[in-house]
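**Q** sequence first, then the predicted structure:
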Amino acid sequence: MTELINNPIFGIMISLMAFEIGSIVYKKTNCAIFNPLLIAITLIIIFLLLFNINFDSYYKGGSIINFFLAPSTIVLAVPLYKKIKLLKANAIPIICGILVGSSCGIITIFYLCKLFKLDSALSISLLPKSITTPIGIEISKQLGGIPPVTVAAIIITGIMGAVIGPFVCKLFRIKDKVAVGISIGTASHAVGTTKAMELGETEGAMSGLAIGIAGLMTVFLAPLLLKILS
């Protein structure tokens, strides 16, 4: 049994099975709160605790999946390519929207951490919460944050964006497809983009674009704003 658990295939199979269950539940309920990623994470945690399996043993396979995380985001370029004319026609509003969204996200987190008197390392770890995981981890490391906390914050932010993003757009009567996609992608990266793709091809393409640009902007904005605000 120990040999099976320590085999990388074990972690991969558990991850795939948990996500597949999450996907089935999501398709059956069609409810945003039952996000496949959230269900998969919950099932894996329960499974590891229930059978007293060490996380390091699971991560031997999980790390292989994690390795493909960054390259997989390239797939988001496909819908963007199909909407390249729309991007060119709205280049300035799109760039300005992502810049404002990224800046507001960083500033808001900074002052909320001050309000709740969180320590410096924890505060820095939460700053890159709205960008894709590979970039967020590197920013957290460079600024002196705690990468695992950053990963958790990114996942929670993405799931919340996927759940409440479309509702917020409806609440404020944001009907422009470009605006909807940019806002969801800037606020909740790849997880939010999966929801944007469900809303429409244009929303998905714009959200995918926002992931890359917001990530690049945050690389420069996070250290700069942290220095100014501190």
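**A** Arrived safely, thanks for sending. Numbers count the residues shown, from 1 in each chain.
**Q** alpha carbons only for contacts and neighbour counts from here, please
**A** Fine.
**Q** assign Pro128 to helix, strand or coil.
**A** Following DSSP: H, G, I helix; E, B strand; the rest coil, we place Pro128 in the coil state.
**Q** next one: it from Ile74, what distance?
**A** Distance of Pro128 to Ile74, given as C-alpha to C-alpha, to the nearest Å: 20 Å.
**Q** swap in Gly11?
**A** Gly11 is 24 Å from Ile74, where distance means C-alpha to C-alpha.
**Q** ok, now Val168?
**A** Distance from Val168 to Ile74, by C-alpha to C-alpha: 28 Å.
**Q** the helices in this structure, which residues?
**A** Counting by DSSP state H, the chain has helices at residues 2-5, 8-29, 36-50, 55-67, 69-72, 77-82, 84-89, 91-115, 120-126, 133-143, 147-171, 177-199, 201-229.
**Q** winner for burial among those helices?
**A** Burial of the helices of the chain is given as mean neighbour count (mean count of other C-alpha atoms under 10 Å); helix 177-199 ranks first at a mean of 26.
**Q** try this one next to it:
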Amino acid sequence: MSMMIAIIGTMTIYYLAKKVYKKWSYPFFNPLLLSTTVIIAILYFINVPANTYIDQAKGITHLLGPATVAFAIPIYKYMPLLKKYFANIVVSISSGSLVSILSSFVIALIVHLNPELTMSILPRSVTTPVAIEISQGIGGLPSLTTIFVIITGIIGGVMGPYIIKWFSIQSPIARGLALGMGAHGSGTSAAMEYGEKEATFSMIGLIFAAWISLFWVNSLIPSLLLFIRI
């Protein structure tokens, strides 16, 4: 598989998935879920290893950097709102990060995961590059952490808008922070469907979640490690 085929093929599949979702807005037709499923099926039938595809399509991943930097413009635009609700943002994201880590830990205990797998699942609600660093630092498996992050992102990106609708959340700031905290990059993609303000605060939620999770790494997670070893 050549790099051009991998990149163009991925972009084409995602574009078509968005067209399908626009026409039939069912949860299982969400572009993230549908395009991922189609790509996995294609790789399976043409017998291409996942690592080969990831290596050839890494050009798309490199676009995450410029895309993230581009959010500096709308963040600057909404700086007065960011300053006004800064305390609310810190408290809500800190609480969300704490719930994410503790819920992951409880799930790991319930299904009797070994310590290595437990440490791999804890950073699942953080954007991939940061989650990988956290996983390495606490003794997890970065490759497994990546899978958990992707699964969390897809589920959050698919279910997030429906949860927002069910609870009648009208605040653009609350919508954005919830999607960014709960589903990182995938949530930001879903937030873009609402508007610029939601997308901006989703990115803010994603960034704050990464920073605060690094704090939990040095405070909460060592205590969880001791609990596992007892």
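**A** Yep, that arrived. Note that the structure is predicted; figures quoted are calculated from it, not measured.
**Q** quick revisit: okay, Pro128 and Ile74 of the first structure: which has more neighbours?
**A** Pro128 (28 against 11; other C-alpha atoms under 10 Å).
**Q** so that one sits against Ile106, correct?
**A** Yes: here Pro128 of the first structure lies in contact with Ile106, judged by C-alpha atoms under 8 Å, at a distance of 7.3 Å.
**Q** overlap in contacts of the two?
**A** Common contact partners of Pro128 of the first structure and Ile106 (C-alpha atoms under 8 Å, 6 or more residues apart in numbering): Ala222.
**Q** which bit of the second structure covers stretch 137-153 of the first structure?
**A** Here stretch 137-153 of the first structure aligns to the second structure at residues 132-148, judged by TM-score structural alignment.
**Q** what's the answer for stretch 10-26 of the first structure, then?
**A** Residue span in the second structure matched to stretch 10-26 of the first structure, by TM-score structural alignment: 5-21.
**Q** now the matching stretch on the first structure. Mean distance?
**A** Mean deviation of stretch 5-21 of the second structure relative to the first structure after superposition (mean C-alpha distance after the TM-score superposition for the first structure): 2.0 Å.
**Q** now tell me what touches that stretch from outside.
**A** Stretch 5-21 of the second structure has contacts (C-alpha under 8 Å, 6+ apart) with 29-32, 34-35, 38-39, 53, 56-57, 59-60.
**Q** what do you get for stretch 163-178 of the first structure?
**A** Contact partners of stretch 163-178 of the first structure, identified using C-alpha under 8 Å, 6+ apart, comprise 32-33, 35, 180, 184, 192, 202-203, 206.
**Q** how about those in TSV, adding distance to Gln142 of the first structure?
**A** Shown next, in TSV, are the contacts of stretch 163-178 of the first structure (distance: C-alpha to C-alpha, whole Å):
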residue	distance to Gln142 of the first structure
Ala32	34
Ile33	33
Asn35	31
Val180	32
Ile184	26
Gly192	26
Thr202	35
Glu203	32
Met206	29
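**Q** which one of these is nearest to Ile5 of the first structure?
**A** Taking C-alpha to C-alpha as the measure, Asn35 is the one of the contacts of stretch 163-178 of the first structure closest to Ile5 of the first structure, at 27.0 Å.
**Q** I'm done for today, thanks for sticking with me.
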